[in-house]
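[1] Pasting the sequence and the predicted coordinates here, then a few questions.
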Amino acid sequence: LYKIMEKLNLIEKFEGQDFHTWQLQMQLHLIEKDLWDVVKSNSTPPTGGNELAKWNAKDQRALGTIGLGLSKAYLHHVDFTKSTKEIWESLNKLFGSEAEMAKTTLKQHLYGLKMEENSKMADHISKFRSLLNQLAGIKEHVKDDDAKAILLNSMPKSYSNI
C-alpha cells in the first residue's frame, strides 16, 4: 500500500481544474500498473470462471487507484458501485472535453484572475497561460484580443500605465 501511495503522490489529486492533464497522468499510471485494460472504451469482461475473477480484482484495483486520485470534494461524483470503465466515462462526461461545467469553471477562473500587488509577474503569466491552454485543450479558444484584454484587466493598479 505504501508503494501505491508513493506512486500516487506523483499525480496531483483532481480538484476540479485541468482534468485533461489529470486524466492523462492517471491513464499512464493505470497503464504502468497493468490496469488500463479494464478502463479503456473497447474493454469487455470475460464471461465467467477464473478469468472473470481476475478481471474483477483488476477492476477493483483500478477503481481504488482512480478514487485515490480524486480530492475529497470530487469523490461524491463517483458511484463506486459501478465498474471502473463506467466511472472513467462518467468523469469524462462531467469534466472532460465535452463538459460545459469544465468550460464554465475555466472561464470563471480566467475572467476572475487577479494578480496580487506583491506577486511575481512570471507566476501570474504562468497561471494565465495555463488557463488559456486548458481552455484550448477542451476546444474553447480565447481570441488573442480578448486574451490581451483579460490579462491587462487582471493586473494590479501599479501596472495601470501599461
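    Done, it's in. Numbering: from 1, shown residues only.

[2] CA only for contacts and neighbour counts going forward, please
    Noted.

[3] hang on, Val142 packs against Leu131?
    No: look at Val142 against Leu131 with Cα atoms under 8 Å: they stay out of range, at 10.1 Å.

[4] if you count what's nearby, which of these two comes out ahead?
    Ranked by neighbour count (other Cα atoms under 10 Å), Val142 and Leu131 place Leu131 first, with 20 against 15.

[5] Just the element for that one, please.
    Element membership for Leu131, per DSSP states H and E: helix 121-137.

[6] One more to weigh against that first structure:
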Amino acid sequence: MSSQDLLRYVDGSSTPPLEINPEYIKWNQSDQIALSWILSIVSESILTQIVSYDVAREVWVALAKAHASHSNICVLQLKRDLQNAKKNDKSMLAYFNHMRFCVNSLRAVNKIVSSSEYSQWLVKRV
C-alpha cells in the first residue's frame, strides 16, 4: 500500500475533504482503491464482517479490533498452556518443545517471557 501512496487512507493521516470540495472526487477514488485492495486479500469469512464499510479507514479499524481481540485470546491461551503444562508421559524433548513453542509464540506477539519465568515453568512442571 505504501508503494502506491495508499497507506494514508488506512492509517488515518488522510481525512476526506468536504463532498463539495473538488478534491473529494480524487480522495474518494484513492480511498476506494485502498478499500478494494483490502477487500481483495481477506478471506470470505472476514469479508462478510467488513463488507458494509464504505471507507478504507473504517475497514482497517474493524480489522485491527478483530485481530486484537483474537490476539488477546491467543495470549491468554498460551499463558494458560504454560502454567498448566506437565511432562506426564511425554518425552523431555517433547515437553521442552511444547514449552518453547508457547514462549516463542508469546514473543511473536510482543509478550515477553523472562528467562527466569520460563525456567520456573520448566522446573515446576517436570
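    Nice, I can see it. From a predicted model like this one, the values you see are computed outputs, not experimental measurements.

[7] re the thing from before, buried stuff in the helix holding Leu131 of structure 1?
    Neighbour counts over helix 121-137 of structure 1 (16 or more other Cα atoms under 10 Å) mark 124, 127-128, 131-135, 137 as buried.

[8] Of those, which is the nearest to Leu68 of structure 1?
    Checking those against Leu68 of structure 1 by Cα to Cα gives Gln134 as the nearest, at 22.9 Å.

[9] and the aligned partner of that closest one in structure 2, what is it in contact with?
    When structure 2 is aligned by TM-score structural alignment, Gln134 of structure 1 is paired with Val109. Residues in contact with Val109 of structure 2 (Cα atoms under 8 Å, 6 or more residues apart in numbering) are Ser71.

[10] gap between Ala136 of structure 1 and Lys103 of structure 1?
    10 Å (Cα to Cα, to the nearest Å).

[11] Then Leu135 of structure 1?
    Distance from Leu135 of structure 1 to Lys103 of structure 1, by Cα to Cα: 7 Å.

[12] What is the neighbour count of the aligned partner of Ser40 of structure 2 in structure 1?
    In structure 1, Ser40 of structure 2 lines up with Leu68, judged by TM-score structural alignment. For Leu68 of structure 1, the neighbour count with other Cα under 10 Å is 17.

[13] what's the answer for Lys58 of structure 1, then?
    Counted with other Cα under 10 Å, Lys58 of structure 1 comes out at 20.

[14] ditto for Thr81 of structure 1
    9.

[15] What residue in structure 2 is paired with it?
    Here Thr81 of structure 1 is matched to Tyr53 in structure 2, going by TM-score structural alignment.

[16] Leaving out the residues flanking it, which one is nearest to its match?
    The spatially closest residue to Tyr53 of structure 2, leaving aside those adjacent along the chain, is Val59, at 6.0 Å (Cα to Cα, 6 or more residues apart in numbering).
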